[in-house]
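# structure for the following, please:
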Amino acid sequence: MQRTPRGVGHSPARRDVRASPVRRDEAVIIVVMTFVFVVALIVGLYALLVMGPEVSAQRALKKRLRPADPIKKSRLTLPASELRERGATPFKAFRKLIDQSGLRLTVPALIFMCWMAGFVVGLITWMLTARAAVAAFAGAAAMTLPYFWVRYVASSRLWKFEEQFPEAIELVSRALRAGHAFPTGLSMVADEIGAPVGPEFKLLHDRQNYGMALPDALRAFAERIPILDARFFVTAVLTQRESGGNLSGILDSLASVIRERFKVKRQVKVISAHGRMTAAVLSALPPFVGLSQMVIAPDNFKLLFSDPLGIKMLLGALVLQAVGMLVISKIVNIKY
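Just a heads-up that it's a prediction; the model follows:
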């Protein structure tokens, strides 16, 4: 007659019964988060694909016809602290960044993209790690990705604008020497030069053509294009309108100065290319090594997510990686 060993019997079934409420709760949470994700995705796609073109067209029309903001009239002379006190909000900053990028986006669409990026990354991280703190940290970091993407597009567009700007100024100068008026020169630039200079000059021409005073339209142009060359152009035109002088000669001199400044910028960019490449390699090396470990030795990589010490090490590595990237970017990005 055999005896049943101790510990053998119905205890595994009891453990399964005890663990079933936890698994049931996890399944409910996954179902609810999936439902919220699908609903948000459908609403976001409808807003971007259906309502987006209509909103962008209406916004473009209002942007051309709206009067100048009295606050913006003095933006060239007021300090930044006083401008902040006059009511600058994060939504205005988002709107300004989107205008500078030239993307057909709205502020709600950008906020929705940030929220969706954080939600998707946080959900995937939570499903992999089952730890709310790690998922929240990953989601918060992913929420900044759409914003930095729009910021990168805006900086690239401003760099291209600065490269095309001397050609636009010379075209206006030639139009003035040929006997045309200054608004006609702006219209010629809008018709003959491509983006991003052409659309910006078209907006400048349309604003003054629809009734806005030319000084106000020029100040709005300088506010919309935050580069030093655009401020030089606006200052030169406004000074000539008040005191008189040969505007075509002033614009020719300004175009030559801008070309020389841009040549120096290119030289600095070439000299600092090695440092920027080193910064890119050093910034991409830790994530690349982590993904390689995940593919080559997934069992060892899971310790970072399953062990509490591994999670602390991972969070510390992410913080140090972010700090290192900021320090390297400050070193290699030379102000000129």
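
# make it CA atoms for all contacts and neighbour counts henceforth
Will do.

# can you tell me the helix or strand for Leu45?
helix 11-46 (DSSP states H and E).

# mind checking what helix or strand follows that helix in sequence?
Per DSSP H and E, the first helix or strand lying C-terminal to helix 11-46 is helix 52-65.

# now do that following helix: distance to the chain's middle.
21 Å (Cα atoms, centre = their mean, to the nearest Å).

# residues making contact with it?
For helix 52-65, contacts defined as Cα atoms under 8 Å, 6 or more residues apart in numbering pick out 104-106, 203, 206-207, 210.

# these in helices, which ones?
203, 206-207 (DSSP state H).

# is it possible to export those to JSON lines including distance to Gly52 and neighbour count?
JSON lines is the format used below for the ones in helices among the contacts of helix 52-65 (distance: Cα to Cα, whole Å; neighbours: other Cα atoms under 10 Å):
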{"residue": "Leu203", "distance to Gly52": "21", "neighbour count": "20"}
{"residue": "Asp206", "distance to Gly52": "23", "neighbour count": "18"}
{"residue": "Arg207", "distance to Gly52": "24", "neighbour count": "23"}
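
# Val28: which of the residues you listed is nearest?
The shortest approach to Val28 among those belongs to Leu203, at 52.6 Å (Cα to Cα).

# neighbours around the closest residue to that closest one other than its chain neighbours, how many?
Closest residue to Leu203 apart from its sequence neighbours, by Cα to Cα, 6 or more residues apart in numbering: Arg64 at 6.5 Å. By other Cα atoms under 10 Å, the residues close to Arg64 number 18.

# and Gly194, which of the three is it?
Under DSSP: H, G, I helix; E, B strand; the rest coil, the three-state class of Gly194 is coil.

# okay, now Asp216: neighbour count?
Asp216: 20 neighbours (other Cα under 10 Å).

# also this sequence, please, to line up against the first:
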Amino acid sequence: MTPLLGLLALVLLAWALLLWRRGRRQVASVQMLGRLQESDPERRTLRFPWLQRELLRAGLDMQSLSVRLVPFFLLAVLALSALLGNWPLFILILLLAPVLLRIWLTLRYRRRLQRMVEQLPTLLDQVIRSLKSGRTLADGLLTAMQDSTEPMRSAFARTSRNVLRGMPLEEAMDDFADLYERDELRILALGVRVNQRYGGNASDLLASLIVLIRDREKGSRQLRALTGETRITAYLLGALPVALACYIFLTNPAFILGMWNDPSGQWVLMFSALFQVVGSLLLWRMMRSIA
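Take a look at the predicted model:
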């Protein structure tokens, strides 16, 4: 029982660290979502602001039927596992479901954000043409938002709706940048705020931002090409221990089960799993720094 208690303590420690990290961002998220919901009365009954934030970033609507059916399906599977007495499956689903959901939302958010950044120069170019034709920055941005393609159009739909309902443009852009947490969007929001407060030539700012976005995209592609071998090596290093353990268990299960039945072997397996998780996280962090 001692190794199991140690593993439970490590899981609770990791969960506490995740809650602490989430709590640091909770206040800003609640304030941002509160401002967005002020002009969207049908969403005021929503709970779990952190979940709503993740769904918004991933381009999902918490009011949609498909999103609402997921927790009911998960609860049904958990209840069926409990009724059948399959407690290992119950615990496995209970532990893996939040992790897999988080991974899926993160991957969906990153793909969507990458497409949005790729579409941003086209949108800014349309805003520049609107400014040169005599329109204001707010009118140019709203027109470009409505004429943009997916996923940029759906991402800006809430911002455009809030501006039309009376929210200042700089606040709406700040909320948009805070939601998606991308440097290009923060620079755009800052430029809009400076222009709305102090005036100035917005065309030059937007043109500079277009050059910045395209240069960063070009540099990112070159970096990914140069670090392709490093990333593949990281994938192999992370997957090799797990694959080897699965191979040993399939070909000689008595070896793994014998270690599990021995107290010292349990400690070895527990620390091996812990080191595997820590090593995978370190590799993932290093890959993110060069991706």
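
# summarise which helices and strands the helix holding Leu45 of structure 1 is packed against.
helix 107-129 (3 or more Cα pairs under 8 Å, 6 or more residues apart in numbering; DSSP states H and E).

# by contact count, what packs against the very next helix or strand once past the helix it packs on?
Reading on from helix 107-129 of structure 1 to the C-terminus, the next helix or strand found by DSSP H and E is helix 132-142. Counting contacts by 3+ Cα pairs under 8 Å, 6+ apart, helix 132-142 of structure 1 is packed against helix 107-129.

# again, only this time at 10 Å
helix 107-129, helix 308-332 (3 or more Cα pairs under 10 Å, 6 or more residues apart in numbering; DSSP states H and E).

# please, which helix or strand holds Pro166 of structure 1?
Using DSSP H and E, Pro166 of structure 1 maps to helix 145-177.

# nope, Glu217 of structure 2 is what I was after
Going by DSSP H and E, Glu217 of structure 2 is in helix 202-226.

# average gap between that helix and structure 1?
With mean Cα distance after the TM-score superposition for structure 1, helix 202-226 of structure 2 departs from structure 1 by a mean of 1.8 Å once superposed.

# where in structure 1 does that helix fall?
Using TM-score structural alignment, helix 202-226 of structure 2 lines up with residues 247-271 of structure 1.

# can you mark which positions in the matching stretch are buried?
247-248, 250-252, 254-255, 258-259, 262, 269 (16 or more other Cα atoms under 10 Å).

# work out the gap between it and the centre of the chain.
27 Å.

# with stretch 260-270 of structure 2 instead?
Distance, stretch centre to chain centre, for stretch 260-270 of structure 2: 36 Å (Cα atoms, centre = their mean).

# stretch 266-277 of structure 2 too?
28 Å.

# show me what Val117 of structure 2 aligns to in structure 1.
Taking TM-score structural alignment, Val117 of structure 2 has Glu162 as its aligned residue in structure 1.

# quick one, what contacts its match?
156, 196-197, 225, 227-230, 258-259, 262 (Cα atoms under 10 Å, 6 or more residues apart in numbering).

# buried only: go through those for me.
By 16+ other Cα under 10 Å, these give 196-197, 225, 229-230, 258-259, 262 as buried.

# dump the contacts of Glu162 of structure 1 to TSV, plus distance to Gly275 of structure 1.
Below are the contacts of Glu162 of structure 1 laid out as TSV (distance: Cα to Cα, whole Å):
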residue	distance to Gly275 of structure 1
Ser156	19
Pro196	29
Val197	31
Ile225	28
Ile227	25
Leu228	26
Asp229	27
Ala230	29
Ile258	26
Arg259	25
Phe262	20
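
# tell me which of these is nearest to Pro298 of structure 1?
Taking Cα to Cα as the measure, Pro298 of structure 1 lies nearest Ser156 of those, at 38.6 Å.

# deepest of the helices and strands packed on helix 132-142 of structure 1, which one?
helix 107-129 (a mean of 19; mean count of other Cα atoms under 10 Å).

# what angle do helix 132-142 and that one make with each other?
Computed with axes from the mean of the first three to the mean of the last three Cα atoms, to 10 degrees, the direction of helix 107-129 of structure 1 lies at 150 degrees from that of helix 132-142.
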